[in-house]
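**Student:** I would like to see how this sequence folds:
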Amino acid sequence: MQTLVQNQQNQQVGGAPRDKRGEFLKGCPPVFSHATDPLEADDWLCAVEKQLNIAQCDDQQKVLYALGQLQGEAQDWWESFEYGCPANALPVTWQEFRENFRSYHIPEGLIELKQEEFRALKQGSMFVAEYHDKFAQLSRYAPNEVADDADKQRHFLKGLYDGLQLQLMSNTYPNFQTLVNHAIVIDNKHKEMEAKKRRLQGLASGSNTRPRTNPQ
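**Tutor:** Now for the predicted structure:
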């Protein structure tokens, strides 16, 4: 950390500070300590990198400012990593930081489990919008399986319940989002019809059980 700070100070020109930390912090980048779900670690890295790019930080600033957002176990990880680096090693680049962060906080074993969860994903009792959100989350762990739009459509269709899947398969869609939009509309209509059917059945059941009065 001290080496990174020194390098940052050496980048000042004519005594005028070039620190962009204030601009970086304006975007309210999240802090990171520990994640039981690797998605959380990946989301943190993506969110921080987005703010670093918005602030137009250079490579060393990216590492320095990202380190400032680490706490707890994540801070311990970095200190252990830094301790293992040779004393005369070059400053850690942003690419090296990303690779080592992901290697430690997003281990391959968990990635494989998430990939299997994606392949087995079914809509079940979820609304299509909920299923789509889950699909989008898990597909990040299997990018090769959704490399193009046709692959995304095929995997998405496979996880829908049979009736909806069959209805959607009778058409072709220009892109994945169009398929999702049609699935949401049709699924909502199905649920409206089912709710109406249950109400009518309830009314019919109630009328059949109404006590009769004997004629005088």
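
**Student:** C-alpha only now, for contacts and for neighbours.
**Tutor:** Will do.

**Student:** what's the helix or strand where Ser103 lies packed up against?
**Tutor:** Per DSSP states H and E: Ser103 is located in helix 94-105. Applying 3 or more Cα pairs under 8 Å, 6 or more residues apart in numbering; DSSP states H and E, we find helix 94-105 packed against helix 38-54, helix 59-67.

**Student:** Flag every buried residue along it.
**Tutor:** 94, 97, 101-102, 105 (16 or more other Cα atoms under 10 Å).

**Student:** Make TSV from the residues you listed and add distance to Asp151 to it.
**Tutor:** What follows is the buried residues of helix 94-105, written out as TSV (distance: Cα to Cα, whole Å):
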residue	distance to Asp151
Trp94	32
Phe97	32
Phe101	30
Arg102	26
His105	28
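
**Student:** from the residues you listed, which is closest to Gln75?
**Tutor:** Nearest to Gln75 among the buried residues of helix 94-105, counting by Cα to Cα, is Phe101 at 11.1 Å.

**Student:** one more, for comparison:
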Amino acid sequence: MHPPTFTPTAEPLDTEHWLCIMEQKFQLLTVTEEQKVRFVAQQFLGSASAWKLTEFLDLKQGNMTVMDYVNKFNHLAQYAVTHVDTDEKKRDHFYRGLSCILQKELYAGGYQTFGALMNAAISMEGLQRDSQAEWKRKRVITRSSSHP
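**Tutor:** I've put the predicted structure just below:
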């Protein structure tokens, strides 16, 4: 099977034609929807895949929760196969995209796998959120008790 690669075009009918050809190819095989998505992602050429790769390489947690960052990281990782083809590469790239605060908290953890680092980041974010909530609660109690 030699499916066509996708090259971005301004003509919507070209894209629709390409999708129809891909669907015909998939009907010949038994593939899941997830497998279809992964395969189609590999067929992108030119700016489409380059854009996703750039988005992956530039990905930072920023204002996202760790779970949102994990989901976006995993989604974009399929376009950056050579950057995540080992667990070590995946773990290191994920770590570099975390917020500075989480990087500092997780630095000495020595997490051996991507999964261990991801779980630790999720837990650490939960602890930080709980700590902030506790600090705010104590501050409100302190203020209300100091005003008769």
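
**Student:** ok, back up a step: deepest of the helices and strands packed on helix 94-105 of the first structure, which one?
**Tutor:** helix 59-67 (a mean of 20; mean count of other Cα atoms under 10 Å).

**Student:** After that helix, which helix or strand is next? Please name it.
**Tutor:** Counting by DSSP H and E, what follows helix 59-67 of the first structure is helix 72-83.

**Student:** how distant is that following helix from the center of its chain?
**Tutor:** On the basis of Cα atoms, centre = their mean, to the nearest Å, helix 72-83 of the first structure sits 25 Å off its chain's mean C-alpha point.

**Student:** And stretch 4-12 of the first structure, by the same measure?
**Tutor:** 34 Å.

**Student:** now that stretch: which residue numbers in the second structure?
**Tutor:** Stretch 4-12 of the first structure corresponds to no residues in the second structure, going by TM-score structural alignment.

**Student:** Likewise for stretch 39-52 of the first structure?
**Tutor:** Using TM-score structural alignment, stretch 39-52 of the first structure finds no match anywhere in the second structure.

**Student:** and the gap between Phe127 of the first structure and Lys196 of the first structure?
**Tutor:** 17 Å (Cα to Cα, to the nearest Å).

**Student:** tally of neighbours for the residue mapped onto Val140 of the second structure from the first structure?
**Tutor:** In the first structure, the residue matched to Val140 of the second structure (TM-score structural alignment) is Gly202. Neighbours of Gly202 of the first structure under the rule other Cα atoms under 10 Å: 12.

**Student:** What's the match for Gln103 of the second structure in the first structure?
**Tutor:** So, by TM-score structural alignment, Gln103 of the second structure is matched to Gln165.

**Student:** Show me the helices in the second structure, by range?
**Tutor:** 12-28, 33-42, 47-57, 66-77, 87-97, 100-106, 114-146 (DSSP state H).

**Student:** just the angle between the third one and helix 87-97, please?
**Tutor:** When axes from the mean of the first three to the mean of the last three Cα atoms, to 10 degrees is applied, the directions of helix 47-57 of the second structure and helix 87-97 differ by 70 degrees.

**Student:** returning to that earlier point: could you say which one of the helices and strands packed on helix 94-105 of the first structure comes nearest to Asn181 of the first structure?
**Tutor:** When these are compared (using Cα to Cα), the closest one is helix 38-54, at 25.3 Å.

**Student:** Determine the set of other helices and strands touching the closest one.
**Tutor:** helix 21-26, helix 59-67, helix 94-105.
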